[in-house]
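Undergrad: Sequence first, predicted coordinates after that:
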Amino acid sequence: MTWGTVELEPEVRDWLERLPTAQFATAAFYVDLLAEQGPLLGEPYTRQLDGKLRELRFHLEGRAVRVTYWIAPGRRVVLLTVFAKTRMREAAEVSRARRALARCLTESHTVGEGEGDDGDG
């Protein structure tokens, strides 16, 4: 049974489309797990970063990958950004994810909106 729906920001969609098949299958497994359990999915699979901002945590070929997301109204999980986990880059990546979340909140993103859609039509 699925808890909610998953929406992809363009960065995450593009990243997933570029993955080799085996890596895509691994990433899809964790995204599906998040869709099934929503806010009930905890560590080690997810971790809170800041306020509503969270990260989905998994490995691809021995490399730690993080996909940032937030739980939006209407039982939606919005995947915001993706990055390879390193100690030196994490603060910058979390800041980037915060900006993506703020943009989503400001633009009131909904399912099916295009990249250039301003939400008026």
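TA: Received the coordinates, thanks. Numbers count the residues shown, from 1 in each chain.

Undergrad: contacts and neighbour counts: CA atoms only from here.
TA: Will do.

Undergrad: which ones are touching the residue nearest the centre of the chain?
TA: Centroid-nearest residue in the chain, with Cα atoms, centre = their mean: Leu79, separated by 2.4 Å. The contact partners of Leu79, by Cα atoms under 8 Å, 6 or more residues apart in numbering, come to 6-9, 12, 67-70.

Undergrad: Let me know whether Phe58 touches Val31 as I believe.
TA: No. Phe58 lies out of contact with Val31 (Cα atoms under 8 Å); the separation is 10.0 Å.

Undergrad: still on that earlier bit, helix, strand or coil for the residue nearest to the centre of the chain?
TA: Following DSSP: H, G, I helix; E, B strand; the rest coil, the label given to Leu79 is strand.

Undergrad: Check the one 3 residues further on too.
TA: For Val82, the assignment made with three-state DSSP gives strand.

Undergrad: For Ala97, see how far away it is.
TA: Going from Val82 to Ala97 by Cα to Cα, to the nearest Å gives 9 Å.

Undergrad: Would you mind telling me which of the two has the busier surroundings?
TA: With neighbours defined as other Cα atoms under 10 Å, Val82 and Ala97 compare such that Ala97 has more, 26 against 21.

Undergrad: Skipping adjacent residues, who's closest to that one in space?
TA: Excluding its sequence neighbours, the residue lying closest to Ala97 (Cα to Cα, 6 or more residues apart in numbering) is Thr81, at 6.0 Å.

Undergrad: Got another one to weigh against that:
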Amino acid sequence: MIYNETDGEEYKIRYYADIRTGKSPVRAYIKSLPPKDRAKVYKYIELLRASEGYLSEPYSKHIDGKIRELIVDFARNRHRIFYFIFIKKTIIMLHAFLKKTPQTPPGEIKKAKENYLNILKG
């Protein structure tokens, strides 16, 4: 299941939602953030959409396969959102977390990959 976020002729942002619960982990993560952090995350998501899903470092980097990581650093918080570019100019946000270590935790990458595979399975 995928939630719509933007509509129009250009690239669209959509959020992965768990088929069992109907809830989007990325939307829940963003909603839980303080207002200033949330505003910065949405600003970067819009920048990602406007750049057709391809931002270079320090804004984004490749993780594995088609999965990329949106990098949103604000004050001491290091927010990360995994995403990939899907058909029909659609960017799907897969998983989000607060990064606390220099390396991206393998468990967080695993969650993003599982969500990616769930989308491909339909």
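TA: Happy to help now that I have it. Everything numeric here is computed off the predicted structure, so don't read it as measured data.

Undergrad: and the residue nearest to Ala97 of the first structure, how many residues sit next to it?
TA: 24.

Undergrad: before we move on, what about Gly65 of the second structure?
TA: Counted with other Cα under 10 Å, Gly65 of the second structure comes out at 8.

Undergrad: aligned partner of it in the first structure?
TA: Residue pairing (TM-score structural alignment): Gly65 of the second structure is matched to Gly51 of the first structure.

Undergrad: Correct me if wrong: Lys99 of the second structure contacts Arg78.
TA: Yes. Lys99 of the second structure lies in contact with Arg78 (Cα under 8 Å); the separation is 5.2 Å.

Undergrad: more crowded one of the two?
TA: The neighbour comparison of Lys99 of the second structure against Arg78 (other Cα under 10 Å) goes to Lys99, with 18 against 15.

Undergrad: sorry, back to before: report the two of the contacts of Leu79 of the first structure separated the most.
TA: Distances among the contacts of Leu79 of the first structure were taken as Cα to Cα; the most separated pair is Val12 and Trp70, at 13.3 Å.

Undergrad: burial of whichever residue in the second structure pairs up with Val31 of the first structure, as a residue count?
TA: By TM-score structural alignment, Val31 of the first structure lines up with Ile45 in the second structure. Using other Cα under 10 Å, the number of residues around Ile45 of the second structure comes to 20.

Undergrad: Check the mean deviation of the helix or strand containing Ile45 of the second structure from the first structure.
TA: In the assignment (DSSP states H and E), Ile45 of the second structure maps to helix 35-50. Once fitted to the first structure, helix 35-50 of the second structure is off its aligned match by 0.7 Å on average (mean Cα distance after the TM-score superposition for the first structure).

Undergrad: Sort out which residues of that helix are buried, please.
TA: For helix 35-50 of the second structure, a neighbour-count test (16 or more other Cα atoms under 10 Å) marks 37-38, 41, 44-46, 48-49 as buried.

Undergrad: Give me the angle between the following helix or strand past it and helix 35-50.
TA: Using DSSP H and E, the next helix or strand after helix 35-50 of the second structure towards the C-terminus is strand 60-64. Strand 60-64 of the second structure and helix 35-50 are oriented at 80 degrees to each other (axes from the mean of the first three to the mean of the last three Cα atoms, to 10 degrees).

Undergrad: The helix or strand following strand 60-64 of the second structure vs the first structure, mean deviation?
TA: From strand 60-64 of the second structure onward toward the C-terminus, using DSSP H and E, the following helix or strand is strand 67-74. On superposition with the first structure, the mean distance recorded for strand 67-74 of the second structure (mean Cα distance after the TM-score superposition for the first structure) is 1.0 Å.
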